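Visitor: With the sequence up front, the predicted model follows.
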Amino acid sequence: MFGRGSSDMGIDLGTCNTLIYIRGKGIVINEPSVVAVERGTKKVMAVGVDAKRMLFKTPGNIIAIRPLQDGVIADLESTEKMIRYFISKVMPRYRFIKPRMVIGVPSCITEVERRAVEESAYKAGAREVTVIEESLAAAIGANIPIFEPAGHMVCDIGGGTTEISVISLGGMVVTSAIRLGGDKFDDAIVRHVRSIHNLIIGNGVSERLKIEIGNAFPEKEIEKVEIKGTDAITGLPRRLEIDSVEVREALKDPITKIVDEIKATLGKTPPELAADIVEWGIVMTGGGSLLKGLPKLIQKETGVPVILADEPLNCVALGAGKYFEYAKGFDNSRSIYDSLNG
């Protein structure tokens, strides 16, 4: 019954968004990782898109929270409720048949945090849970030939973390992860606008700036956007026009840290695999990789070609969902690795 009726489910449990892939159906959920609960009773009022609309705008009796911070579970109970809600939304007729789940997580999380992910998935109704590193899932989702005896580098920039890995023979030879991603981009813009213009803006406004005129590499055309916020001195509402040059300056610090981490990972890569990376390039995945000019900047700073994956936002969920199809390849690659190392 399980073989015929259950669904293999790949989950990208992201800090900003949760994506769910079901074999044969594709991406069925792509919603914000936000839960709105009633204060005191903890009764769930809304999840996903509806809950995000309530973020920072709720009355006193309702709390809108993001249960994941920096790529890991900060609120286990809310995470479980969120996953359970999304599963019931996409599999209402199969609620009595438990699915197998593969969940992508950052490699920098602790064993305790890893167990928290597994526990929340089991409590949400999973029959079997497999947890894999995000960069490995992203590589599968980006259709990288990971079982070849050649080096492939993946840089996955999510909402809470950035993970850079060199993959060969189905395993990660070198990996590095930092708790810095798209959220830190937003925070950097908020700090800059307050510091330079004495204007207080929310993360929703900074996210809009990042998406509309955010950039990592100088461009000929300077774009401008009008924003609204609260004057830090008078406390009154105020408008401000800001341009793409200023937003690039605001993003300079977090972007530099990501570029430095990529350089450090390349420095740890064995020469034979480094040669492959120079030939095949660095594959960029995750929402943060969509920042305008970022691939161009990384290519300039490293001297290595940089390729943006076809579906950067979906790669981790796609790869997690296809994991069971690749399972035999992982077993074979481990056998080869073991024989090569005695």
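Guide: Sure thing, it's come through.

Visitor: going forward, measure contacts and count neighbours with C-alpha atoms only.
Guide: OK.

Visitor: could you pull out the helices for the stretch 201-342 of the chain?
Guide: 203-213, 244-268, 271-280, 294-302, 315-321, 323-340 (DSSP state H, counting those that start in this stretch).

Visitor: And those: which comes nearest Phe96?
Guide: Minimum separation from Phe96 across those (Cα to Cα) falls at helix 315-321, 20.5 Å.

Visitor: Next, format the helices of the stretch 201-342 of the chain as JSON lines and append distance to Ile157.
Guide: Output for the helices of the stretch 201-342 of the chain, formatted as JSON lines (distance: least, Cα to Cα, whole Å):
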{"stretch": "helix 203-213", "distance to Ile157": "14"}
{"stretch": "helix 244-268", "distance to Ile157": "9"}
{"stretch": "helix 271-280", "distance to Ile157": "19"}
{"stretch": "helix 294-302", "distance to Ile157": "11"}
{"stretch": "helix 315-321", "distance to Ile157": "11"}
{"stretch": "helix 323-340", "distance to Ile157": "20"}
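
Visitor: Take this one as well and set it beside the first:
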Amino acid sequence: MVFNEEVGIDLGTANVLIYVDGKGIVLEEPSVVAVNKDTKEILAVGSEAKRMIGRTPGNIAAVRPLREGVISDYDITEKMLQYFIKKTCGGNRFFKPRLVVCVPSGVTEVEKRAVKEAALQAGGRAVYLIEEPVAAAIGAGIDITAPEGIMIIDIGGGTTDIAVISMGGIVTSSSVKIAGDKFDDYIIKYMRKKYNLFIGERMAEKLKREIGMAFSQEESLTTLCKGRDLVTGLPRTVEVRSEEILEALEEPLDVICEATHGVLEKTPPELAADVGERGIVITGGGAHLRGLDRRIEERTGIKTVVADDADFCVVRGTGESLKFIDVISRNSLNRRETYI
């Protein structure tokens, strides 16, 4: 339990991560809440709630209150944030930390207000927002204040944010609702279509992590996939190859590559030249998909690398962004409203 005035929150579709100034990353929990549908009582939050997905009786629902990078259930999101802030910062009701929360680029005014109000109600003294690509760049150790362009592709659970950043702000960007969760959905559809096998989210994620790839490679990986046979209704196990997962993910990967190309087309020529020289950096959990850097490099012709510790770039950058408070406070996300 820590007490500090400055806290960074990566409010992700798949996971919530919290960074406390001077302590580093102090919490990483799934963005899942178990709710009694009859009484609306919160039964579990985070890892304990995730274990209940697909295994609960009819009156209990394990829900994700964030979908595609934004709040889909305000009340549950507020309670989830309260739980996580209390867990990391203590239960002192007089202690109200200053919060920086990251959001997808292109967030609407309604979505922006929902995030700020939920964070305030959860115990924040003041709330600032920062775009995920900017936070990811800071967390990857890039100097965002330099007058040079750098391209960031942040692939989270709900959205992929692509942006060219210069002098602390986003010059051109695109946010597509294709990311880790959609990858899982496409794998589930593929297994249903090819094998008549119905699998759950957890098995789809296992396939993605163990043998998933975005670019054809010489080495073929295999793993066992367990599910329910749609013909017999009985449990069945099949062996799946990495080439099959590549086939399943072709469509969503093409969307990300096209969005990247589109951002480059809109980038001013001087900054585009900087990107060509400095390269593209991929962050987020989706960055670990084998061969993704090679696929984007082949599509754009620009050197592409995966950031070190890619999973934690956004939350680390969110916390460290308080060093650039003058920059982010002038950002359009924070310009119109001040919370004291």
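Guide: Thanks, I have the structure now. Keep in mind that this is a model prediction, so the values were computed, not measured.

Visitor: re earlier: can you tell me which of the helices of the stretch 201-342 of structure 1 is most buried?
Guide: Per residue and on average, the most neighbours among those fall to helix 315-321, with a mean of 32 (mean count of other Cα atoms under 10 Å).

Visitor: neighbouring contacts of that helix?
Guide: 8-12, 19-23, 26-27, 101-104, 132, 134-142, 285-286, 309 (Cα atoms under 8 Å, 6 or more residues apart in numbering).

Visitor: for the helices of the stretch 201-342 of structure 1, which one sits closest to Glu221 of structure 1?
Guide: Here helix 244-268 is closest among the helices of the stretch 201-342 of structure 1 (Cα to Cα), at 8.9 Å.

Visitor: what does Ser47 of structure 2 align to in structure 1?
Guide: Under the alignment (TM-score structural alignment), Ser47 of structure 2 pairs with Val49 of structure 1.

Visitor: what's the answer for Val101 of structure 2, then?
Guide: Under TM-score structural alignment, Val101 of structure 2 pairs with Ile103 in structure 1.

Visitor: And the strands in the stretch 101-250 of structure 1, which stretches?
Guide: 128-133, 152-157, 162-168, 171-178, 199-200, 224-231, 237-243 (DSSP state E, counting those that start in this stretch).

Visitor: May I see those organised as JSON lines, with mean neighbour count added?
Guide: Putting the strands of the stretch 101-250 of structure 1 into JSON lines (neighbours: other Cα atoms under 10 Å) gives the following:
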{"stretch": "strand 128-133", "mean neighbour count": "18"}
{"stretch": "strand 152-157", "mean neighbour count": "29"}
{"stretch": "strand 162-168", "mean neighbour count": "27"}
{"stretch": "strand 171-178", "mean neighbour count": "19"}
{"stretch": "strand 199-200", "mean neighbour count": "22"}
{"stretch": "strand 224-231", "mean neighbour count": "15"}
{"stretch": "strand 237-243", "mean neighbour count": "13"}
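
Visitor: Show me the one of the ones you listed that comes nearest Ala188 of structure 1.
Guide: It's strand 199-200; of these, that one is closest to Ala188 of structure 1 (Cα to Cα) at 12.5 Å.

Visitor: outside of the closest one, which residues touch it?
Guide: Val190, Val193, Arg194, Gly229, Thr230, Asp231, Ala232, Arg238.

Visitor: closest to Val247 of structure 1 among those?
Guide: Closest to Val247 of structure 1, out of all of the contacts of strand 199-200 of structure 1 and judged by Cα to Cα, is Val193, at 9.0 Å.

Visitor: Could you pull up the residues touching the closest one?
Guide: Per Cα under 8 Å, 6+ apart, neighbours of Val193 of structure 1: Leu199, Ile200, Ile201.

Visitor: Save those as a markdown table, and put in distance to Lys210 of structure 1 too.
Guide: Listed next are the contacts of Val193 of structure 1 as a markdown table, based on distance: Cα to Cα, whole Å:
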| residue | distance to Lys210 of structure 1 |
| --- | --- |
| Leu199 | 17 |
| Ile200 | 16 |
| Ile201 | 13 |
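
Visitor: Shared with structure 2, which of those?
Guide: Mapping the contacts of Val193 of structure 1 onto structure 2 (both residues aligned by TM-score structural alignment, their matches' Cα atoms under 8 Å) leaves Leu199, Ile200, Ile201 still in contact.

Visitor: corresponding residue for the second one in structure 2?
Guide: Think Ile200 of structure 1. Aligned partner of Ile200 of structure 1 by TM-score structural alignment: Phe198.

Visitor: Phe198 of structure 2 versus Gly212 of structure 2, what's the distance?
Guide: With distances taken as Cα to Cα, to the nearest Å, Gly212 of structure 2 is found 18 Å from Phe198 of structure 2.
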